[in-house]
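K.L.:
Sequence isn't available, so here's the structure alone:
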């Protein structure tokens, strides 16, 4: 299978204080998920390289925080323009990073541009605090200041590297912080072009630093005393380690973790639209490898059998294959480990009574060299089973039957996660009731977009804490100081 592109992969380097470095403590061989073949060597940062990057960011902080807000805004808006102008390159890098299909890759770049532009627009309109009157303060004049932390340590996962950068870096820079980001060694390419464009946008050297690496680099970044806040996207197990390390010095941490989002389909919904949208969101966005996707489909019993059949037919029609081809809906998953995990969960679900509607077997033939797993629909899933409770992070949809609104709500809230939720209904009152009752950080009704820049995005429970997006996402990168002036 030809997965070649006219765009050459950039060399992967450490980016420290504006300088590219190709030497670290080791080398990771990047594997193209579409072919299963190596295509690049990734230098891995160790503790020494992390220390250099943090000190570079620390030195840059004094100048960057004093940079006029209008100048920071101009640079970030320029960055948004540059990312948009390099859409084709970023899409090609996304395909090389993790095999995302081209249509999704293009959409991801567009979304990233909006996130950067949104926070660029906030940079010169920052919420600086409030004033307390002399009377209300017992005779003294007081006010509050919102101040940047300093160096932010950002650790991003492999499934959406450009989006993770766009959801973290612009807000942190708009607030006056500097950033050291550790991208996953599995997906290093997008961060390279992003770093180049950061410099081209006029953002000074040291304000943004990139240190590809594994667990050693992540631990060194989290524990570094000059890193004043950590923002992490990834899984709960790693988040526990990060939280424990940060707790030693009471360092604040922002966690955007996993999800097992429920998608509630009521009989009075637009069923054609609900079926197409629900199926695409489960499989067509990064082959199911995203935290906020609606991977539990809860269907009212009066329409259950017909809806399951419709979803199964749509899923089976999605083209799985070369992510370069424009009609491909689902590309590969990230690696062999993902294939093994996904397949074992599908097999166990069937042993526990789930009914396989479509998919359920690694693809062979022309796709045998890559990591391809087809859209897999399992019906009659027990709400308490592994498949309904654990994040698969792959193209697998669990369908569960419910009788009424109360049962749907109980099933939807019956997991440790609380990131996103979806509702399909023609009853506006029901939508309002359920939107309030769902224990999630975000609710989408009748196909509304999720994880958009202007709204806060974050979860509760095992889905993390804090927010990215909206004004709330900007406020994550300030701390508050209270100042008072007496009469003496």
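P.N.:
Arrived safely. Just so it is clear, the structure is predicted and the values come from calculations on it, not from any experiment.

K.L.:
rest of the way, CA atoms for contacts and neighbours
P.N.:
Fine.

K.L.:
any chance you could map the helices in the stretch 251-400 of the chain?
P.N.:
According to DSSP state H, counting those that start in this stretch, the stretch 251-400 of the chain carries its helices in the segments 271-283, 304-317, 336-351, 386-389.

K.L.:
which strands and helices sit next to the shortest one?
P.N.:
To tie it back to what came earlier, the one meant is helix 386-389. Packing partners of helix 386-389 (3 or more Cα pairs under 8 Å, 6 or more residues apart in numbering; DSSP states H and E): helix 336-351.

K.L.:
Other residues contacting the helix it packs on?
P.N.:
By Cα atoms under 8 Å, 6 or more residues apart in numbering, the residues outside helix 336-351 that reach it are 333, 356, 360-362, 371-373, 381, 385-387, 392-394, 396.

K.L.:
Separate out the buried members of those.
P.N.:
Among the contacts of helix 336-351, those scoring as buried are 333, 356, 360-362, 371-373, 381, 386-387, 392-394, 396 (criterion: 16 or more other Cα atoms under 10 Å).

K.L.:
Just the strands from the stretch 151-300 of the chain, written as ranges.
P.N.:
Ranges of strands within the stretch 151-300 of the chain are 151-155, 178-182, 208-210, 227-233, 253-256, 262-265, 296-300, based on DSSP state E, counting those that start in this stretch.

K.L.:
Residues contacting the shortest one, please?
P.N.:
Contacts of strand 208-210 with the rest of the structure, by Cα under 8 Å, 6+ apart, involve 14-18, 53, 57, 178-183, 191, 195, 198.

K.L.:
How about stretch 78-85?
P.N.:
Stretch 78-85 has contacts (Cα under 8 Å, 6+ apart) with 90, 109-110, 113-114, 116-117, 194, 197-198, 200-201.

K.L.:
ditto for stretch 164-172
P.N.:
Applying Cα under 8 Å, 6+ apart, the set of residues contacting stretch 164-172 is 76, 112-113, 115-116, 119-120, 152, 154, 156-157, 178-179, 191, 231, 233, 453, 468-469, 473-474, 477.

K.L.:
another one to put next to it:
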């Protein structure tokens, strides 16, 4: 472990008792009808940190029916945008006031570093505030050039009941990319967080009540994809499903939701490339690559898990990344200096290791890492920051989402080759390009098959700038005005003024 910056101590104490997470249905915190619960053992400390109600079809059915009734009676959908915005802004204030409590629970359940959890939870407040602004500014169109006796309007109305299904890697942030925008549009919602990280979503229920959100407008059901998520994706009373998670599950949701022709918005996997040209600022690029692959322990759909480097600078650039990787603070997530925390489950850790071992067996060169690690005083659910070079495009590690702190390196000679390698994936979530030549950056950005392209930076995000993928990275968009409009239906209203319509049936 001499080549790693290990952090073993902590500045935060573990809670005395596990957090008790409940369902939230019709404004009430409730346990499961059968009394079933699930426990979450912290991946970074090996102790039970939360005990959550484990729901089934009964709880999901109840939540959906309540959300349907709440939408149909207009208690939220027919309120003015101003009133909805007031409530959403109150939620944002309460999120900021409770950010430390939310962040600690997020770290305990997911294993991510506390500093990253703090940024995620406190930063989510801005998403709620931006959504609140959209609630007041949404509008349709009018057409007054159709003739002197005709006026037409195009209205934007809430789509109805939305099922929101969120993952374990960014539980609070991804929830905040969806829920406030759905609420701003006037929808009612049923939310299911991952069974591995249910608590911050359950905590949000308290804040929604305190902010004055009417009962039944947002309902939360804790449980597994089957049966809870399955019913949320197929129920006839649900109008839309918004899901973030694996591509495999996203494909299943698309199929089953098609039986009732629900709208489906999906944010799925990624195999995101950063392309580094010879004229790039190599110091900044190496730092961004290191951040991009190790942020959130690499368990991030936007992870820059492959880099495509010009042959002339490949050796120098890889050496820079390896040197920086050795300096990354790695270990106890409860220490503020830690940058790389724990892997979410032992099974996922084994999957990551399997990808690395298969790549080495296929001829890739291991420059750093490549093994699980037992951090003294913390536990064994950690994976060393790993860099592999001499990776070829046909290797699984270059094509599939590893979802761990593993970087693979490919090389190129020409711009066309770099673009072809970047696009040679089933996914199309994000991509990056590093060059001091604006023409290179612009051409790459226009030709890259990705929903987001960063130039001379990585993973800068803003509430105003929409996010989503191409190809098997998903469909639909989140955040920004485009993400907001996912939750709206468009309706045309055509009005004829006076008695000017000519009769179709002649009476004489």
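P.N.:
Nice, I can see it. Bear in mind that the values here come from a model prediction, so they are computed numbers and not experimental data.

K.L.:
can you redo the helices of the stretch 251-400 of the first structure as a markdown table with distance to residue 139 of the first structure?
P.N.:
Shown next, in a markdown table, are these (distance: least, Cα to Cα, whole Å):
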| stretch | distance to residue 139 of the first structure |
| --- | --- |
| helix 271-283 | 58 |
| helix 304-317 | 67 |
| helix 336-351 | 64 |
| helix 386-389 | 57 |
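
K.L.:
what about the longest helix in the second structure?
P.N.:
Selection of the longest helix in the second structure by residue count, based on DSSP state H, yields helix 114-137.

K.L.:
Go ahead and flag the most central residue of the first structure.
P.N.:
residue 164 (5.0 Å; Cα atoms, centre = their mean).

K.L.:
what do we get in the second structure for that residue?
P.N.:
Under the alignment by TM-score structural alignment, residue 164 of the first structure pairs with residue 174 in the second structure.

K.L.:
And for residue 77 of the first structure?
P.N.:
Under the alignment (TM-score structural alignment), residue 77 of the first structure maps onto residue 89 of the second structure.

K.L.:
I'd guessed that match sits against residue 126; true?
P.N.:
No - counting by Cα atoms under 8 Å, residue 89 of the second structure stays clear of residue 126, with 9.3 Å between them.

K.L.:
hmm, which two among the buried ones among the contacts of helix 336-351 of the first structure are most spread apart?
P.N.:
Greatest spatial distance among those (Cα to Cα): 371 and 381, at 25.6 Å.

K.L.:
which stretches of the stretch 1-150 of the first structure form helices?
P.N.:
47-66, 69-85, 87-98, 102-122.

K.L.:
Present the ones you listed as a markdown table; the columns should include distance to residue 253 of the first structure and mean neighbour count.
P.N.:
Below are those laid out as a markdown table (distance: least, Cα to Cα, whole Å; neighbours: other Cα atoms under 10 Å):
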| stretch | distance to residue 253 of the first structure | mean neighbour count |
| --- | --- | --- |
| helix 47-66 | 17 | 21 |
| helix 69-85 | 24 | 21 |
| helix 87-98 | 27 | 24 |
| helix 102-122 | 20 | 22 |
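
K.L.:
Which residue, neighbours along the chain excluded, lies closest to residue 452 of the first structure?
P.N.:
Spatial nearest neighbour of residue 452 of the first structure, excluding adjacent residues (Cα to Cα, 6 or more residues apart in numbering): residue 469 at 7.0 Å.

K.L.:
For the counterpart of the one you found in the second structure, list the residues it contacts.
P.N.:
In the second structure, the residue matched to residue 469 of the first structure (TM-score structural alignment) is residue 479. Taking Cα under 8 Å, 6+ apart as the criterion, residue 479 of the second structure is in contact with 127, 177-178, 181, 463-467.

K.L.:
again with residue 27 of the first structure
P.N.:
Counting by Cα under 8 Å, 6+ apart, residue 27 of the first structure touches 41-44.

K.L.:
what residue of the second structure matches up with it?
P.N.:
Under the alignment defined by TM-score structural alignment, residue 27 of the first structure is paired with residue 37 of the second structure.

K.L.:
swap in residue 243 of the first structure?
P.N.:
Match for residue 243 of the first structure (TM-score structural alignment): residue 254.

K.L.:
next one: residue 446 of the first structure
P.N.:
The equivalent of residue 446 of the first structure in the second structure is residue 456 (alignment by TM-score structural alignment).

K.L.:
Quick check: that match touching residue 437?
P.N.:
No - the pair residue 456 of the second structure and residue 437 fails to qualify as a contact (Cα under 8 Å) at a distance of 10.5 Å.

K.L.:
just to revisit the earlier point, a markdown table please, covering the contacts of residue 27 of the first structure and showing neighbour count and distance to residue 323 of the first structure.
P.N.:
Below are these laid out as a markdown table (neighbours: other Cα atoms under 10 Å; distance: Cα to Cα, whole Å):
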| residue | neighbour count | distance to residue 323 of the first structure |
| --- | --- | --- |
| 41 | 18 | 22 |
| 42 | 25 | 22 |
| 43 | 24 | 26 |
| 44 | 24 | 27 |
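
K.L.:
Could you tell me which of those are located in strands?
P.N.:
Of the contacts of residue 27 of the first structure, the ones assigned to strands by DSSP state E are 41-44.
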